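Enquirer: Sequence and predicted structure, then a few things I'm wondering about:
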Amino acid sequence: MPVAIDPAEDLAAAIHQITLSSSDADYIDQLAPLLKDARNDGHRAGHIIQALNSVSAEREAAIERMCNTNHQEFVNSVNQLLRVREGTVNLTAEILSLSQSIQASTEKLAEQKKALVDSRGVRQNVDEATKALNICLEVLRLANQVHDLLARKSHYAALRALDELQNVHLREVSRYKIAEMIEKSVPATQRLIAEAVMADLNTWLYRIREASQYMGEVAFYHTNMRRNRHEERVKEDEYLNKFRINSAIELVADEGDEFDILNDDETEIKVDFSPLFEAMHIYETLGRMDEFRSEYGATRRRQKELLIPSSLNLLEEEDEDLSGFLESIAGFAIVERATMRRTENLRTSVDVDELWDSMCQSAIALISNGLHTIDSDEKLLKIKGRIALFLQAMESWEYSVTSINTLLLTLFDKYSQLLKKRFSEDFQEIVATDDYMPMPINTLDEYDKVVNVSWYTSDKPREELTFPCVLPFSQMYPLCCIDIRNFLNQMYLFSDDNFQRSSVIDETLKNSLDDLLCEKVCKMLVERLSSQYPGQIVQILTNLEHFEIACKELEVLLFEARSSSSATGPITLNATEHFRAGKKTAEKRIFELVNSKIDDLIETAEYDWESTKPASDVSNYMQELTRYLSNIMSSVLLGLPTEIKELIYFDALSHAATMILSLPLDDAVKRISPCAIKTFAADVQFLSNFVDTLSNPILHENLDELLQTVHLMETDNPLEFYDVSQRNKKFGRVNREHGPILLEKVTQGAGVTQERSGVDKMLNRMGFGRGKGRGADGTGSGADD
């Protein structure tokens, strides 16, 4: 590159350098500063132009010198150039001719090429059309394959094929109309798949519902087998009796006999959940799981309603109606629980328990409505057995049985009423048909049977008994004892491992037994005390005595057999007090009869209280009275316990003494003669001698007042009665009010005796005789007519 031009140098030299530049760029770069300076300085611009013109002239001169030197060569070159030009023209003509020939062939070739291009385009279009057609045919084949799979029940495969068709193959033909048509049909196809799988699921559910009863029957059978195995284990180990069916201990002990009710070859039960799983998977794939869950729940609720009949016939001999109903519920509930365990987010425990509660309430309503038709406790016990088996089977599937336990409580109430009614009729018949005579026993075997069923202990050892013999109670007592034991046993039959209200059984048993004993035994016996036959009253009293003993034994028995472990304290039967009160009533009734007889005998006493001659013999009424007291002790009262006999005798003698004492105290008796006192004292002494023969000092105390009163009437010094010290010593048992009255009558009677004696003598002298007055035996002084 030339060096930079200094503006101070000569312009000619600068122009010269510019012309020597090797390129236009250098020329421009060197000329630009000069032109810039020339624009600012007009004089300098003129110099530049001159310099340039000078350079141009020098160059033209140089060219001219070169031309002048080489002219001939230039001419030769021109000639040669002309020849060349001529050849070039010829060549040009040939080239033009060749070009025309080539153009002609090229046009033909272009036409052929155009035809070829057109044919290739058509072929390409055909190929593309063929390819598009094949792709569309493949799409149609896949679409048809979805329907074929659907027809073959391959629902999930159909859904997978539809998904592949939609997400893969339709994208390849997305520019074609068929893609749009198939795309629009995809939702409809999905609905077809969903409906088909739901139809298959409904068919599966229908079959499951049809098999529910059989499944429940098998569940009941195996639950009963578990019961039997548990009972066998309890026999071997009493400790296991503390654990009920479905307890942890029982489940562990029964592990060796595991049984899958949903898959058992022996019972031919095969519950395949594949249709359910497939339906769930398909609906989940379709994003319609909530819809499926809702529809499945609604279907199960409808099926549940189909299980519930309008009514139940509880009177069937084999309980087929009730059993079938409970088995159907059990099978349905088992499938529900198994479905919940095998699936996720399909059936919640709330859904399953809601259906279970609904079925339980329906069962409770149906059974409760039919209870009024049952009048047999045995039938009700069978029904309870089926329900208890149902509960135990369902407990093993973790279902709550609280509401059914309430139904069992209702059944037990009905059962206890029927049982009470039946035994009430039995007791009533036993009491009404009894002969009320001591029960004869002819053999030791009969004696053992009676002792085994009744609460009776003989005074003699069994080995010392001689037969035939007579037991103190009548036949009704052992018969009632048999019924009492049967009643207890049948009441406890209702209690088992599944009845959780053992305290209710204990309380109901106590109350029912109390009512039976009080109303149908004790009350009826007390009503029969109105009899006028002392022997029958005595037998009733004896029976009441033994029933009281039996009640005490029953209290102990009920306490030991009490099934509720939470109950505390002793058991007291109201019947015990009722029988005790009945005994007192019977004793009073015997007192009444005995005292009434004593009253009748004493009313026959005929004393002439103003007689002047004592009776030669004991009064007839006194002889009859002592004979009656002797006979009743040795016959009628013989079967009574000693203490009761003594009490009756004590009361009878006390009453007799009171009634005898009332004879001289009668207001009609104004005066009592000494002879009448002797007669009266002789009768009293006869009674006292009779009592002495009984060898019971306590009984003799009843006569103390009577004897002291007679002694007071016989005393020669009546003033001793008014002396406190003497009275307490000699007449301490004499009534303070009666003593003065009798002394007054005796004092009046002493004067009457003298008057009667004088009158008699005068009448005799006048020829009139006075007959003897009659005493109780018809003797004694009295006026003759």
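Expert: Received, thanks. Remember, it's a predicted structure, so these values are computed and weren't measured experimentally. Numbers count the residues shown, from 1 in each chain.

Enquirer: Every contact and neighbour count from this point should use C-alpha atoms.
Expert: Will do.

Enquirer: Verify the contact between residue 415 and residue 382 for me.
Expert: No. Between residue 415 and residue 382 there is no contact under Cα atoms under 8 Å: 10.7 Å.

Enquirer: between the two, which one's more packed in?
Expert: residue 415 (25 against 15; other Cα atoms under 10 Å).

Enquirer: List the residues that contact the more buried one.
Expert: 377, 380, 381 (Cα atoms under 8 Å, 6 or more residues apart in numbering).

Enquirer: List the contacts of the first one.
Expert: Translated: residue 377. For residue 377, the contact set (Cα under 8 Å, 6+ apart) comprises 415, 416, 418, 419.

Enquirer: still on that earlier bit, so which of the contacts of residue 415 belong to helices?
Expert: Counting by DSSP state H, the members of these that fall within helices are 377, 380, 381.

Enquirer: ok, now which ones touch residue 646?
Expert: residue 699.

Enquirer: So it versus residue 161, what's the distance?
Expert: 109 Å (Cα to Cα, to the nearest Å).

Enquirer: For this structure, which segments are assigned as strands?
Expert: 263-264, 269-270, 439-441, 469-471 (DSSP state E).

Enquirer: Kindly reformat those strands as a markdown table and extend each row with distance to residue 305 and mean neighbour count.
Expert: Shown next, in a markdown table, are these (distance: least, Cα to Cα, whole Å; neighbours: other Cα atoms under 10 Å):
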| stretch | distance to residue 305 | mean neighbour count |
| --- | --- | --- |
| strand 263-264 | 26 | 12 |
| strand 269-270 | 24 | 14 |
| strand 439-441 | 63 | 17 |
| strand 469-471 | 65 | 16 |
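
Enquirer: Next one for the comparison:
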Amino acid sequence: MADSIQQQLQQLVLLSDSVGTAGAGVGAGSVSTVEEAMEQLGPLIHSVYRANKQKLFRQQVDLFAQRKDAEIMKLCGNYHQEFVQSVAQLLKVRQNTSELQEKVVGLNAELQLSGKSLYEKKAELLSLRREHGNIQDAVDAVRGCLDVVRLVAGFDEQVAGKQYYSAIKTLGVLKDQSLPQVRRFAFGRMLESSIPHMETKLQAAALRDMKDWLFGLKKTTRDIGSHLTSRMQRKQGMWAERDAAVQERYFVSSAVQFVLDEEYDHDEPLAVDMMPLYQCLHINEKLGRRAEFRRSFTEDRSDQLSLILASPVQFALAQLAPFEAMLYDVIGFFVVEHGILASAPDFRSKADVDTLWDAGIAKLSDIIARSIQTIRGDPAISQALQGSLTTFTYVMEENAYDVRKLRELMMAIFGV
């Protein structure tokens, strides 16, 4: 009976082992094996209690358990060393892990410190860059201000040295390029507000030189008038010789005489340096003050002609030289006007010159009219004055001026 129970227990153990090995995979086969083990366990327990062999069954179960414990001890003894080694390795790995964790924590702390230092250095670098940018902006601003100061100083030197073309160019660079770069500074705004003063200074300097030139023209214009008068007197001599050689006397106009004498006339006219006038005109054009300068020039020329015709003269044979000098001045004055009109017609109009010419002839007529009794009472004075006015008429006609009023005056005085 004991052998039978033991065999049945062994079958159950084998069946349970098969259930354990099959339990690795979850499926219908493992479930059925467990059910079979339970079905076999039931009849075994029933037969034990029916045969009243509970004590024997317990003994067999204890023996079976002892054998299994022995097997387990043997199995554990075989794997105990490996288990101990594994545990030792695990403890070592754990220790290494702890050390590694400590190192990681330390490295993290060092990294945090390094990161903080790097952050501080980066912040310092950014601050230095901002400071460098501010310094560079300041340097650029100072350099721009220095350029402006140099331009202003150069402008003053150029005006003082009468380099007006360079000065107007410097002023243009200052207004269009340099000042806009420093306008945000009070220094730049102050200089910008002084631009009109600088323009006025340049205009006044150029105008002063032009007025000096006009004043210096007095001697030049008299030389021009004397030269042209002498030249015309030589032509009149040639005309007299030509007329004396002709058997049949026909009237030949002065215009025809001028054409006939062109091939024999090789005298070079006296040159007049008009650079101060053109320079002043250019500067006023650049400054937008052309109309103002034109009015000023017209007034100055009118005043200058009035001064010429206001010279005291007396019609006496021994004192006719002052009147002839006045005629020289008038000739030179209007020859210069003719030159200005020809070279700058958009500045000096023909109407302006004709107005001056008419005013000059009217003033000259008044001067002669005041002494008409003296002139008619002395044939020598009358003849000398007639010759001077005739030459004067030819000279002005040669320079494209209308001399009809002069001829009418001579007709009224001398009857010719």
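Expert: Yes, it's here. Only a predicted model underlies this, so the values are computations on that prediction, with no experimental measurement involved.

Enquirer: returning to that earlier point: as TSV, the contacts of residue 415 of the first structure with distance to residue 52 of the first structure would be great.
Expert: Listed next are the contacts of residue 415 of the first structure as TSV, based on distance: Cα to Cα, whole Å:
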residue	distance to residue 52 of the first structure
377	151
380	146
381	146
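
Enquirer: what stretch of the second structure does stretch 48-59 of the first structure fall on?
Expert: Following TM-score structural alignment, stretch 48-59 of the first structure has no partner segment in the second structure.

Enquirer: Need the contact partners of stretch 175-184 of the second structure.
Expert: 141, 144, 145, 147, 148, 188, 189, 191, 192, 195.

Enquirer: quick one: the second one from residue 174 of the second structure, how far?
Expert: By that I understand residue 144 of the second structure. Taken as Cα to Cα, the span from residue 144 of the second structure to residue 174 of the second structure is 11 Å.

Enquirer: Who has more neighbours out of these two?
Expert: When residue 144 of the second structure and residue 174 are compared for neighbours, residue 174 comes out ahead with 21 against 18, by other Cα under 10 Å.

Enquirer: Mind telling me what the more buried one corresponds to in the first structure?
Expert: Aligned by TM-score structural alignment, residue 174 of the second structure pairs with residue 165 of the first structure.

Enquirer: Next: residue 253 of the second structure.
Expert: Matched to the first structure by TM-score structural alignment, residue 253 of the second structure sits across from residue 244.

Enquirer: Verify the stated contact: that match with residue 253.
Expert: No. Judged on Cα under 8 Å, residue 244 of the first structure makes no contact with residue 253 at a distance of 11.7 Å.

Enquirer: Looking at those two, which has the bigger crowd around it?
Expert: Taking neighbours as other Cα under 10 Å, residue 244 of the first structure and residue 253 compare with residue 244 leading, 17 against 14.

Enquirer: picking that back up, show the contacting residues for the match of residue 174 of the second structure.
Expert: Counting by Cα under 8 Å, 6+ apart, residue 165 of the first structure makes contact with 139, 142, 143.

Enquirer: Among the residues you listed, name the ones in helices.
Expert: Going by DSSP H, the helices hold 139, 142, 143 from the contacts of residue 165 of the first structure.

Enquirer: Neighbour-wise, give me the winner out of those.
Expert: Neighbour count (other Cα under 10 Å) singles out residue 139 as the most crowded of these, with 22 neighbours.

Enquirer: circling back: which one of the contacts of residue 415 of the first structure is nearest residue 739 of the first structure?
Expert: Checking those against residue 739 of the first structure with Cα to Cα, the nearest one is residue 377 at 70.0 Å.

Enquirer: now the helices for the stretch 551-700 of the first structure?
Expert: Secondary structure of the stretch 551-700 of the first structure (DSSP state H, counting those that start in this stretch): helices at 574-603, 620-631, 642-662, 674-692, 697-700.

Enquirer: would you turn those helices into a markdown table with distance to residue 108 of the first structure?
Expert: Shown next, in a markdown table, are those (distance: least, Cα to Cα, whole Å):
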| stretch | distance to residue 108 of the first structure |
| --- | --- |
| helix 574-603 | 139 |
| helix 620-631 | 170 |
| helix 642-662 | 159 |
| helix 674-692 | 177 |
| helix 697-700 | 171 |
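
Enquirer: Between those, which one is closest to residue 334 of the first structure.
Expert: Of all those, helix 574-603 sits nearest to residue 334 of the first structure, with 48.4 Å by Cα to Cα.

Enquirer: which bit of the second structure covers the closest one?
Expert: Going by TM-score structural alignment: helix 574-603 of the first structure matches no residues.

Enquirer: Ok, stretch 547-558 of the first structure next?
Expert: Going by TM-score structural alignment: stretch 547-558 of the first structure matches no residues.

Enquirer: Of all the residues in that stretch, which ones are buried?
Expert: Buried positions in stretch 547-558 of the first structure, judged by neighbour count with 16 or more other Cα atoms under 10 Å: 547, 548, 549, 550, 551, 552, 554, 555, 558.
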